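Participant: My questions are about this predicted structure, shown below with the sequence.
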Amino acid sequence: MDSLEYLEKLEIELFLQGIYDWYGYDYRDYAYQSIRRRIWHRVEAEKVSSILELLDKVLHDTSCVQRLMADFSINVTEMFRDPLFFGQFREKVVPLLRTYPSIRIWHAGCSTGEEIYSMAILLKEEGLYDKTKIYATDINADVLKIAKNGYYPLDNMKKYTSNYLQAGGKDAFSAYYTATNNGVRFNPCLTKNVVFAQHNLVTDRSFNEFHVIICRNVLIYFNKTLQAKVHQLFYESLGMFGILGLGDKETIAYTNQADHYKELSGKHKLYQKVN
C-alpha cells in the first residue's frame, strides 16, 4: 500500500468512526471497497473536495447524513428473486413448518419488501400464512415505509410474474395486487401478519426465537469480522431445527457455526440448525 492509499484508508477510518461516535451508525466493519465507493460517491454528490470535508458536513448537517445512509443501504431486490430458492423452500422447508402450531420468520435486511410479499404469497398458497408471524427488519427507515405501503412499479410485474411461476406459484400472480395510476399495490392481507421494524445487524441483539431466518445478499457487504458476528446472532436467534436462508454468494461454510447446521439445499443456501 503506497502512502496515498494509506492516507485514504486512514481518512475513511476516521470518517466511519466519526459517524459511529456522533450518530451511532456503525459501518466500520462493512466491506472496505464497497463502503469506499459509496463515500466517494457522496463526496462528489455533495460537491465537497475530500472525505474529511464530507465528514465535517455530515456531522453538522442531518439532511446530509440521511443522504449518506441512503447511499450505504443496499436495496437491490425483486419479487421471488432467485426463483429456485423459493422452489426449494416450498419443497424442503414447508413440510417442516406444517408440523408447528405457529411459525415465526425473520427477514433480516428486508429492504423495500419485495421478499416479504414473496414469502407471504408462498405461505398463503401453502395454507400456512394464518399461523405465521413475519418480522421484517432493516436499518433504513425509508425503505421500511416502502415495504409497508406495498406500492411497486407496474413495469416490474412482468419480471416478477416470471419469477413467481418459476418458483412454483400456484395462482395468477395478478390476483395478489391491484393496478393503480402510479403502479400496483399488493393486497394488504399479505401484511396483516407482518411486523415492520428497524433493526441494525451490526449493533442490535436478538429479539425473539425463530423457526426461519432469511438474510439474503446482505452479508456479502460485510467484512469477515462482521459476518462472524451476524452468523452468531442468527445461530442464537434460531430455535432447534430452525432454517437459515442465505443469498447465492453466501455460505455457512468456514464459520464457527458450520458444524451446527446441515444442508437442506447447498446450491440454494438453505441450512437447518441441528445442535
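Facilitator: Cool, got the structure. Residues are numbered from 1 along each chain as shown.
Participant: Only C-alpha atoms from now on, for both contacts and neighbour counts.
Facilitator: OK.
Participant: ok but G245 is inside a strand, no?
Facilitator: Yes - G245: assigned to a strand according to DSSP: H, G, I helix; E, B strand; the rest coil.
Participant: And here is the other one:
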Amino acid sequence: MSDAKTIAFVGLGSMGLPMATNLVKAGHRVRGFDMREAAMDALAAEGGERPASLAAACEGAGVLVLMVVNAAQARGVLIGAGALAALPEGAHVCLMATCPPDEVATLAAEVAAAGRVFVDCPVSGGVVGAKAGTLTIMAGAATPAFEAVAPVLRVMGDKLYHCGTEPGQGAAVKAINQLLCGVHLAAAGEAMALGQKAGVDTATLLEIVSGSAASSWMLKDRGPRMLMDEPPVTSAVDIFVKDLGIALAAGRAAGMGLPLAAAAHQMFLAESGAGNGALDDSKVVAAYRRLNGIG
C-alpha cells in the first residue's frame, strides 16, 4: 500500500538536497537516499528521514523522485539497486534528470511493465531555482500520471508544463532548452574572444552588446564571468559537454542535423579536454582564446 505523502528522494546533490528540503517544508514525509552519508545527514537535519537502505526509502512510498546525473544512474537505482521492486504497485517514478529522450522512453516502458507509473520531468533553473522552489519542470506523461504528481512537482518548481503524454517528450523539451543555452553561451564566448583579439576594451564591449539586440540571457549572465580570471563555478563546463551531447542524440533520434549544437559541443569538449571540465562554463571563452592564440 502506497502513501502519496511519503516520498523517496534519491540524489541529494547540490540541486537535489534543496529540492528534497522544500518537500519536507511543504509537509511531505521525505526519505532521502544518497551514496554520501553527509548528504543524508543534511536532509535529516531539515526534518527528512534517513532510511537504512534504498529499499527502506522506497517501501510504502507513493512517489520516487530520481534527481541523479543521467539515465545510466537512474537505471542503476531502479533496476540494479532494486528501487523499482521495493516500490509499491502503482507508485509513481519521477525522473528529473536530464537524459536522452529515447533512453527515457525505454526506461518508462520497463517501469510500466513492473506495474509502476513513470513520469518524465526534467528541470531547469540550477541551484538557485532548486533552493527557491522556482524550477521550470517539463513533464512528459499520461495525463492521469501528470495530475497525480503535479502537487509534488509544484513544490519544487513554480513553472510546471505538461509537454506531452509520452515519456521522453519532457526530455526532448529539456534537450532543446539546453541546445539553446549551449549555443548562446558558445556564441557569447566567440564574440568576447573576438573583441579581445581585436584589442577593444572587453568590459565596454560587454556593456554595449548586453544592452542591444545582440544580447541573450546567457551573455548577460556569463559575460561578466568571462572577464574574470577565475570565475566562481555556478555550472561546470562538463555539464554542457553532457547536455549538448544529449541534444545531439535527440537530433539523431529525430533524424535531424544540428550543426550549431555540434559546433558548440566541440568548444565545450575542447575546454574539458584541456583539463578544465570542472571550471565554470563561462570558461568556454578560453577555448576560443587558445584556438586563436590570444594570451
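Facilitator: Received, thanks. Since the structure is predicted, the reported quantities are computational estimates derived from the model, not experimental observations.
Participant: Need the TM-score between these chains.
Facilitator: After superposition, the two chains reach a TM-score of 0.31 (TM-score structural alignment, normalised by the length of the first structure), with 118 aligned residues with a Cα RMSD of 4.5 Å.
Participant: Tell me where the first structure has helices.
Facilitator: Taking DSSP state H, the helices of the first structure run over residues 3-23, 32-45, 51-60, 62-72, 83-88, 94-97, 114-125, 141-149, 157-166, 224-237.
Participant: List the buried residues of the third one.
Facilitator: For helix 51-60 of the first structure, the buried set under the neighbour-count rule, 16 or more other Cα atoms under 10 Å, comprises I51, L52, L54, L55, K57, V58.
Participant: Please produce TSV containing those residues, extended by distance to E44 of the first structure.
Facilitator: As requested, those are exported to TSV (distance: Cα to Cα, whole Å):
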residue	distance to E44 of the first structure
I51	10
L52	13
L54	9
L55	13
K57	13
V58	14
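Participant: coming back round to it: what's the closest of the helices of the first structure to I134 of the first structure?
Facilitator: Set against I134 of the first structure and scored by Cα to Cα, the helices of the first structure come closest in helix 114-125, at 8.0 Å.
Participant: the inter-axis angle of that closest one versus helix 157-166?
Facilitator: On the basis of axes from the mean of the first three to the mean of the last three Cα atoms, to 10 degrees, helix 114-125 of the first structure is oriented at 40 degrees to helix 157-166.
Participant: thinking again about what came up before, format the helices of the first structure as JSON lines; extra columns: distance to F196 of the first structure.
Facilitator: Listed next are the helices of the first structure as JSON lines, based on distance: least, Cα to Cα, whole Å:
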{"stretch": "helix 3-23", "distance to F196 of the first structure": "22"}
{"stretch": "helix 32-45", "distance to F196 of the first structure": "26"}
{"stretch": "helix 51-60", "distance to F196 of the first structure": "28"}
{"stretch": "helix 62-72", "distance to F196 of the first structure": "18"}
{"stretch": "helix 83-88", "distance to F196 of the first structure": "21"}
{"stretch": "helix 94-97", "distance to F196 of the first structure": "22"}
{"stretch": "helix 114-125", "distance to F196 of the first structure": "10"}
{"stretch": "helix 141-149", "distance to F196 of the first structure": "7"}
{"stretch": "helix 157-166", "distance to F196 of the first structure": "22"}
{"stretch": "helix 224-237", "distance to F196 of the first structure": "18"}
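Participant: just so I know, which of those helices lies nearest Q198 of the first structure?
Facilitator: Closest among these, using Cα to Cα: helix 141-149, at 6.4 Å.
Participant: mind listing what's buried in that closest one?
Facilitator: So for helix 141-149 of the first structure, counting by 16+ other Cα under 10 Å, buried means A141, V143, L144, A147, K148.
Participant: need these in JSON lines with distance to E125 of the first structure, can you?
Facilitator: Converted to JSON lines, those look like this (distance: Cα to Cα, whole Å):
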{"residue": "A141", "distance to E125 of the first structure": "30"}
{"residue": "V143", "distance to E125 of the first structure": "26"}
{"residue": "L144", "distance to E125 of the first structure": "25"}
{"residue": "A147", "distance to E125 of the first structure": "21"}
{"residue": "K148", "distance to E125 of the first structure": "21"}
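Participant: Nearest to A197 of the first structure among the helices of the first structure would be which one?
Facilitator: Closest approach to A197 of the first structure among those is made by helix 141-149 (7.4 Å; Cα to Cα).
Participant: Who are the packing partners of that closest one?
Facilitator: Counting contacts by 3 or more Cα pairs under 8 Å, 6 or more residues apart in numbering; DSSP states H and E, helix 141-149 of the first structure is packed against strand 194-198.
Participant: Next, the buried residues of the strand it packs on.
Facilitator: V194, F196, A197, Q198.
Participant: From these, pick the one nearest Q66 of the first structure.
Facilitator: Closest approach to Q66 of the first structure among those (Cα to Cα): Q198, at 15.0 Å.
Participant: Can you tell me how far the closest one is from Y23 of the first structure?
Facilitator: 15 Å (Cα to Cα, to the nearest Å).
Participant: tally of neighbours for I213 of the first structure?
Facilitator: 24 (other Cα atoms under 10 Å).
Participant: Correct me if wrong: it contacts H107.
Facilitator: Yes - with contacts counted by Cα atoms under 8 Å, I213 of the first structure reaches H107, the gap being 6.0 Å.
Participant: Please pull up the helix or strand immediately following whichever helix in the second structure runs longest.
Facilitator: Counting by DSSP H, the longest helix found in the second structure is helix 169-197. The helix or strand immediately downstream of helix 169-197 of the second structure is helix 202-210, counting by DSSP states H and E.
Participant: So for the very next helix or strand once past that following helix, what gets flagged as buried?
Facilitator: Sequence-wise, the next helix or strand beyond helix 202-210 of the second structure is helix 217-226, with elements assigned using DSSP H and E. For helix 217-226 of the second structure, a neighbour-count test (16+ other Cα under 10 Å) marks M218, L219, K220, R222, G223, R225, M226 as buried.
Participant: show me what contacts A72 of the second structure?
Facilitator: Under the criterion of Cα atoms under 8 Å, 6 or more residues apart in numbering, A72 of the second structure has no neighbours.
Participant: Can you verify my assumption that F240 of the second structure contacts G182?
Facilitator: Yes - using Cα under 8 Å, F240 of the second structure is in contact with G182, at 6.4 Å.
Participant: Between these two, which contacts overlap?
Facilitator: H265.
Participant: show me where the second structure has strands.
Facilitator: 3-10, 29-33, 61-66, 92-95, 117-120, 123-124, 136-140, 159-164 (DSSP state E).
Participant: Please name every helix or strand in contact with the first one.
Facilitator: In other words, strand 3-10 of the second structure. strand 29-33, helix 54-58, strand 61-66.
Participant: Next, the angle strand 3-10 makes with the last one.
Facilitator: Spelled out, that is strand 61-66 of the second structure. Relative orientation of strand 61-66 of the second structure and strand 3-10, computed by the same axes, to 10 degrees: 30 degrees.
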